[in-house]
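Enquirer: From the sequence below, what's the structure:
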Amino acid sequence: MSEMLEEKARASGWFRELRDRIVAAFETLEDSAGAAPGVFEVTQTRRAAPDGGDAGGGLMSVMRGGQVFEKVGVNVSTVYGELGARAQAAMAARTGLPGMAEDPRFWASGISLVAHMQNPHCPAVHMNTRMFWTPHGWWFGGGSDLNPCLEYPEDTLHFHAVQKEHCDRHGADLYPRFKAWADEYFYIPHRGRARGVGGIFLDDHCTGDWEADFAFIRDVGTAFLPAYLPLVERRMGMGWGEDERDAQLVHRGLYAEYNLVYDRGTKFGLETGHDANAVLMSLPPLAKWI
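Expert: As a prediction, the model looks like this:
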């Protein structure tokens, strides 16, 4: 397996470009809400290498207390180094690639986004896309899923329709396959229910044609804004009270449980030494349990 230097640069550049698009769109939405719009705080993040050397990092962009977004984070990172024994075993088991123990080097780049909204009628949302490389193989992963505390069927239909439109450009089998994967992946066994209303999810995606797979993962990311922004614009002006807020906080508790107990990205980020604040950016600012 080659070092794929050009492909890595293109992938990490795309994730940064997508980050910039989304941050600009969210800032525009905040500005439209009127007085004292929220702003993103941007900080550099670093991955801690065991020997203290350079292991990459990224940008953490978080808005708190906005008019539309109570808390939203849009992170990008490019990290590299060597996988520890547990991560090696997990990667080998999932991908079937040999040789992880003999050469455990890795490189990973991606974007991760989670939005928790002020208005309970506006759905929370998660999106991420990434590229992963080892000397033994490369793959893409990610997806996007909607997490309303108050579900509107027409919002769910729109979100899924946009995901399907972008997947269908690359094959009619992709959307149903990755929708089913999301339904399974975002299920919370100890609650006996899904985290939200689904979307798409994929991991270890490698057809052997890097250009085709990269084009597909770009469309997964490109689908996010047209799938999500119309829902926020439709709901952000709706009135709400104590009952709606209570439902929102309880649902956030469900979201936090999933991310801390089951989410693969959270586990990988913490186990490989990435900035803990960036890894745990997905957690809501307030939540409750009953």
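Enquirer: Could you use CA atoms for every contact and neighbour count after this?
Expert: OK.
Enquirer: Secondary structure of G58: a strand, I assume?
Expert: Yes: under DSSP: H, G, I helix; E, B strand; the rest coil, G58 falls within a strand.
Enquirer: and it, what does it touch?
Expert: Q44, T45, R46, N75, V76, S77, T78 (CA atoms under 8 Å, 6 or more residues apart in numbering).
Enquirer: Please identify the nearest residue in space to it, excluding sequence neighbours.
Expert: S77 (3.9 Å; CA to CA, 6 or more residues apart in numbering).
Enquirer: any idea how far that neighbour lies from V68?
Expert: Per CA to CA, to the nearest Å, S77 is found 26 Å from V68.
Enquirer: Which one's more surrounded, these two?
Expert: Per other CA atoms under 10 Å, whichever of S77 and V68 has more neighbours is V68, with 28 against 24.
Enquirer: Let's compare: structure for the following, please.
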Amino acid sequence: MTGTMEEQKRRASDWFRELRDRIVTAFEALEDSQTEGPMADLPAGRFEVTETRRASEDGSDAGGGLMSVMRDGRVFEKVGVNVSTVYGTLGDAAQKAMAARGVPGIERDPSFWASGISLVAHMQNPHTPAVHMNTRMFWTPSAWWFGGGSDLNPCIEYDEDTAAFHAVLEEACEAHGADYYARFKAWADEYFFVPHRGRARGVGGIFYDDLNTGDWEADFAFTQAVGAAFLPAFLPVTERRRNQPWTEADRDAQLVHRGLYAEYNLVYDRGTKFGLATGHDANAVLMSLPPVAKWP
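Expert: This next block holds a predicted model:
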């Protein structure tokens, strides 16, 4: 299927919203099914949904999206699933950042359009890993590309969980490019590294950006596959660990690891920097931060 770029933008935006709806439904069902463990007496968690808007300098329509956040559930201590479609003109800082990345023509025309989904989950049980996923499409008058990925962030690592999570991502990648998994796993290992701590923020996953092979359909299909692989990769790990007993020491390890996660997202994450630089709703941009954290 082919079409004009405007049709392709619409299809991408619609897909991100469809994926959001699928994930929200699955996570609320997971909350309903949590009938064991120390959190089982809590009300099953539900998402609170808020419309978000991008603030433009001249007050014109600049797009927006939905921020969906669940707090204090039986399985999820905090999880956010955001979708947005924003457009307009890049500010100076964002324009310079794009130029530094080699986006052609951005110095002449800073117009842009971007759509995507972003998810971060912080769990109640310290044995159940936190997780991040996002996919997006970006357009300027002279270029378009896709980006995204997914990575697992346990405070207590289990080799079988890491292997299972990566196996689903590898299968999704191999259907679209023989070298995609190896390339994008290596990119994730590099990207999700915390230099000032000298360590990774988790056990990795995949990460890709600036994906434009010249075939929009193929690149969109791969991006859809990355998004569709998220639930099959994450839910089995969650279901395996969610009833496992934990100690105060486990909880302490979880909170310290959340501090590491917060440091990374505030200092290094591209999405955080872009969202704040382009005037998107700050609460939505900072949705990824954990509800409680500590530092050693």
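Enquirer: returning to that earlier point: out of the contacts of G58 of the first structure, which are inside strands?
Expert: Q44, T45, R46, N75, V76, S77, T78 (DSSP state E).
Enquirer: So what touches stretch 244-254 of the first structure?
Expert: By CA under 8 Å, 6+ apart, stretch 244-254 of the first structure touches P120, H121, C149, L150, R195, P284, L286, A287, K288, W289, I290.
Enquirer: how does it look with 10 Å?
Expert: 116-124, 147-150, 188, 191, 193-196, 242, 255-258, 283-290 (CA atoms under 10 Å, 6 or more residues apart in numbering).
Enquirer: Would you map the helices across the stretch 1-150 of the first structure?
Expert: 5-32, 85-95 (DSSP state H, counting those that start in this stretch).
Enquirer: To F159 of the first structure, which of those lies closest?
Expert: F159 of the first structure sits nearest to helix 5-32 of all these, at 16.4 Å, using CA to CA.
Enquirer: Quick one: list the elements packing against the closest one.
Expert: strand 56-64, strand 69-82, strand 105-117, strand 124-134, helix 210-222, helix 224-235 (3 or more CA pairs under 10 Å, 6 or more residues apart in numbering; DSSP states H and E).
Enquirer: switch to 6 Å and redo it
Expert: strand 105-117 (3 or more CA pairs under 6 Å, 6 or more residues apart in numbering; DSSP states H and E).
Enquirer: Would you check the span in the second structure matched by the strand it packs on?
Expert: Counting by TM-score structural alignment, strand 105-117 of the first structure pairs with residues 111-123 of the second structure.
Enquirer: Stretch 161-176 of the first structure too?
Expert: Counting by TM-score structural alignment, stretch 161-176 of the first structure corresponds to residues 167-182.
Enquirer: Okay, buried residues for that stretch please.
Expert: Buried residues in stretch 167-182 of the second structure, counting neighbours by 16 or more other CA atoms under 10 Å, are found at V168, L169, E170, A172, C173, H176, Y180, Y181.
Enquirer: what about that stretch, start to end distance?
Expert: 12 Å.
Enquirer: Pull the residues that contact it.
Expert: For stretch 167-182 of the second structure, the external contacting residues (CA atoms under 6 Å, 6 or more residues apart in numbering) are A225, A233.
Enquirer: Tell me the residue in the second structure aligned with P37 of the first structure.
Expert: Using TM-score structural alignment, P37 of the first structure sits opposite A44 in the second structure.
Enquirer: so who does its match touch?
Expert: By CA under 6 Å, 6+ apart, the neighbours of A44 of the second structure are E31, D32, G73, R74.
Enquirer: Selecting buried members of the residues you listed in PyMOL, what would you type?
Expert: Only the buried entries of the contacts of A44 of the second structure go into this PyMOL selection, using 16+ other CA under 10 Å:
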select buried, resi 31+32+73+74
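Enquirer: closest to E217 of the second structure among the contacts of A44 of the second structure?
Expert: E31 (35.7 Å).
Enquirer: Can you give me the distance of the closest one to F234 of the second structure?
Expert: 14 Å.
Enquirer: which non-adjacent residue is nearest T156 of the first structure?
Expert: Nearest to T156 of the first structure is V197, by CA to CA, 6+ apart, at 6.8 Å.
Enquirer: With R46 of the first structure as the reference, measure out to the one you found.
Expert: Counting by CA to CA - V197 of the first structure and R46 of the first structure are separated by 33 Å.
Enquirer: now swap in E211 of the first structure and tell me
Expert: 29 Å.
Enquirer: Same drill for the two, tell me which one is more crowded.
Expert: Taking other CA under 10 Å, E211 of the first structure and R46 do not tie; R46 has more neighbours (19 against 10).
Enquirer: Counterpart of that one over in the second structure?
Expert: By TM-score structural alignment, R46 of the first structure lines up with R53.
Enquirer: Now do the same contact list for the nearest residue to that match once chain neighbours are set aside.
Expert: Among residues not flanking R53 of the second structure along the chain, G64 sits closest, at 4.0 Å (CA to CA, 6+ apart). Listed by CA under 6 Å, 6+ apart, the contact partners of G64 of the second structure are T52, R53, R54, S84, T85, V86.
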